[in-house]
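Student: Quick one: sequence and predicted model below, then my questions.
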Amino acid sequence: MTVANGTGAPDIPSELAHHCLDLLTDVSRTGRLLRRAELERLRELGERGAEAGHGLRELVGSCLGATRAAWQHLPGPGSATAAELRRTGDALLAAIQAALGALGEGHERAQRMAVRQEEANRRELVNDLLHGRSDFGRLAERAERFGLRLAAGYTVAVAVATEPYLEGAPAAHRVLRELTGRYDDRTLLLAVRDGRLVCIASDGEQAVLTAFTDLALRPGAGYLPAQRVATGRRHAGTGGIVRSYEEALGTLEYAQRLELPAQRLRAEELLVFPVLMRDRAAMADLVRTVLGPLTAARGGARPLLETITVQAEAGYVNAETARRLGLSVRALGYRLERIRDLTGYDPADALHRYTLETAVMGARLLDWPDQPLRI
């Protein structure tokens, strides 16, 4: 029997109470177990109740209310022996235990399906936002279901690990659980895309991005930690989300090519590299002209390129540079002389230093000398 409330919609708790009362009244008379079809009906009512927004506590309360009503149908002490009363009571308790188990199973099944559907919708929305190719009106309407206003500004952060992140992986779930526990989930979107963990945060939510970075880098024992986290710049609108995402990806790529040690990266800190690589032919020409002669050195160009890089990182302090390279100061001096003799650029001269450093960065970005330069 389907019971409707005042609006005409099915009243699941009342329907459940009537169904349980009928079942348990019959059990109190016969002492039988619940049948498979009856248990499936209870699972269905639990599932429908969850879909209608009823909590498990409310549904269990309806079922227990029916139990109290059924208990009143038990024969009085004068009309049954103690053994009969005990058997009837045991049958009722066994029936209510089975009924509550089936009810909870159906409710949990609906909850799991709802969570999976929401995750799928969220993942699809993130993919469309990062592609930037969907219809704006429809995309904005879908985003509003998650509390996002696409006309506002957004910033995208991307985390990469030594292994690809997987959909539903524990590390991704932990980060999402922690973030949504601390912040309003309408201010952020989190998803796994192409093996990376992506966080989209709305305007003014710098704390969300900081927390995302901290959690990704240090998720706790047993979880996959991120190797680097890069944050794009803030941009407005759906196109801004794509732009911020691409900036974060570009930052990660530059960090990998340049072998930067930093784990936390911001796109604005590496803006010089897109500028340098905007004219790839000019950069290749600079590398060939300035560093090309180093290939004539004994052992090739790579040790001398490393020397230029480490000396810059050491602030051009020769003792510290030698220590980092594992050389004596005298051996370092010999390398610096070879660089000056072969290239014509003296690492002791400020302007020459800048040219050498820029050329070495370009060599890393172009993967030279492993790859030939194409001008």
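Tutor: Noted; the coordinates are in hand. Residues are numbered from 1 along each chain as shown.
Student: Please count neighbours and contacts with C-alpha atoms only from this point.
Tutor: Fine.
Student: L252: neighbouring residues, count only.
Tutor: Residues contacting L252 under the criterion other Cα atoms under 10 Å number 26.
Student: how close does it get to L265?
Tutor: Shown here: L252 relative to L265, a distance of 8 Å by Cα to Cα, to the nearest Å.
Student: can you check H18 too?
Tutor: If you go by Cα to Cα, the gap between H18 and L265 works out to 61 Å.
Student: the more surrounded of these two?
Tutor: When H18 is set against L265 and neighbours are counted by other Cα under 10 Å, the residue ahead is L265, at 21 against 18.
Student: Thought T231 was touching the more buried one, still the case?
Tutor: Yes. Counting by Cα atoms under 8 Å, L265 sits close enough to T231 to count as a contact (6.3 Å).
Student: Comparison target below:
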Amino acid sequence: MDVLAHVSEATGVPADLLGGYLPVLTAAVSTGRLPGRDAVDGLRALGAAAAERGVPVRALADACLLARELDAPPAEAQVLAAVRRALAAYFDGYEEAQHQAIRREDEARREFIGDLLQGRADRLAERAEHFGLRLAEGYVVAVAKDVAPVADGDPLIRRVEEALVTRFGSHNILVAARDGLLVCVAPATLTAATGEFTHHVRGSLGQGWRVGVGRPHRGPGGVVTSFREASDAISLGERLGLRPQVLRAADLLVFPVLLRDRAAIEDLVTSVLDPLREARGGPESLLETLEAVFGAQGNQTAAARKLGISTRAVTYRLERIRRLTGFSPDDPTQRFTLETAVLGARLLDWPARD
């Protein structure tokens, strides 16, 4: 086995990447001169090829030393063997220190994001500057949920954050995992950031993904508020069976208002919808019909298509609702009452929890 084949087997570095190296050493020994420009350019090209093929620079350096060691006189070979071992120790210490620094940074990052999203204020502003956030500004939080929870260490986190930083040239964007959600904290001035975040979520998560987007708020407490709004938007979407996969808290403000006075909404649901219990098969099909009609802006044909029934069946059900409740979706005032009651029923999980 020749020298290059032995070196390649011992170090894992392809032999062709070392082909121009030994002649350079041989020429230097015989002439006493350093390599010329052409030789250096050739080695530089081999170094670039090694990088493109994923060969670590540590392995490349070890291969170069071993190649000379195997081709050197015994005394020089012994010295080169010592140099190889010493360099390996240097590399080990250097890489371990790098790994420890990365682990410390990741741990500090996780702790900071946890404190930020929970509103714990221990040196929060000072720590935020380390991660590029200026908490006096307004921030928006977007969260993504998938069937499988997102956990710390998921490669998706770093991939999405790098894509956002590349797009916007800004380091004051954070992407992390929290409560099984993929969380993005971005300045309110970067209005396209949540759209870019959604784009990468769509390409990376499964079919069941949803994104919630909070409203912009200022200060550390604002980040907490926006995070809660974004999370609540997803929860509301699931409870109400909303079709959009991207839900904005600004579009859902009526629901917190409804829930703020739970006694009032419970009274409305009971007063308006309780008569639907008398319908054959229970109230569920009639509730679904109302939801479809409201979602289609009163277009009964479109509602029938969504429900998979005939338009005549929709008309019949609406008439049945009018007779049982006394409220008609065709009357503007009564329609508002009915729609609010149906939304309240979904929020309260009526009649299942009744």
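Tutor: Yep, it's here. Note that this is a predicted model, so its numbers are computed, not measured.
Student: which residues do L265 and T231 of structure 1 both contact?
Tutor: Shared contacts of L265 of structure 1 and T231 (Cα atoms under 8 Å, 6 or more residues apart in numbering): T251.
Student: Which positions in the one helix or strand R138 of structure 1 maps to come out as buried?
Tutor: Using DSSP states H and E, R138 of structure 1 sits in helix 136-144. Of the residues in helix 136-144 of structure 1, those buried under the neighbour-count criterion (16 or more other Cα atoms under 10 Å) are 139-140, 143.
Student: Stretch 116-123 of structure 2 now?
Tutor: Of the residues in stretch 116-123 of structure 2, those scored as buried under the neighbour-count criterion (16+ other Cα under 10 Å) are 116-119.
Student: neighbours around the alignment partner in structure 1 of G153 of structure 2, how many?
Tutor: Under the alignment defined by TM-score structural alignment, G153 of structure 2 corresponds to G168 in structure 1. In terms of burial, G168 of structure 1 registers 13 neighbours under the definition other Cα under 10 Å.
Student: Check whether F197 of structure 2 really touches R167, as I assumed.
Tutor: No. Between F197 of structure 2 and R167 no contact is recorded; they are 10.6 Å apart, counting by Cα under 8 Å.
Student: Compare these two and say which is more crowded by neighbours.
Tutor: Counting neighbours by other Cα under 10 Å for F197 of structure 2 and for R167 shows that F197 has the greater number, 23 against 12.
Student: can you tell me which residue in structure 1 aligns to that one?
Tutor: Looks like F197 of structure 2 aligns to F212 there (TM-score structural alignment).
Student: how much space between the closest residue in space to Y21 of structure 2 that isn't next to it in sequence and P244 of structure 2?
Tutor: In space, Y21 of structure 2 comes closest to L43 once its chain neighbours are excluded; the distance is 7.0 Å by Cα to Cα, 6 or more residues apart in numbering. When distances are taken as Cα to Cα, L43 of structure 2 and P244 of structure 2 turn out to be 57 Å apart.
Student: Looking only at neighbour counts, state which of those two leads.
Tutor: For L43 of structure 2 versus P244, neighbours defined as other Cα under 10 Å are more numerous around L43 (18 against 10).
Student: against structure 1, where does the host helix or strand of the more buried one fall?
Tutor: Secondary-structure element containing L43 of structure 2, defined by DSSP H and E: helix 37-52. Under TM-score structural alignment, there is no match for helix 37-52 of structure 2 anywhere in structure 1.
Student: where's that helix relative to the chain centroid, distance-wise?
Tutor: For helix 37-52 of structure 2, the distance between its averaged C-alpha position and the chain's averaged C-alpha position is 39 Å (Cα atoms, centre = their mean, to the nearest Å).
Student: One more: stretch 317-335 of structure 1?
Tutor: A distance of 44 Å separates the centroid of the chain from that of stretch 317-335 of structure 1, by Cα atoms, centre = their mean.
Student: now swap in stretch 275-289 of structure 2 and tell me
Tutor: Using Cα atoms, centre = their mean, we find the averaged C-alpha position of stretch 275-289 of structure 2 to lie 40 Å away from the chain's own average C-alpha position.
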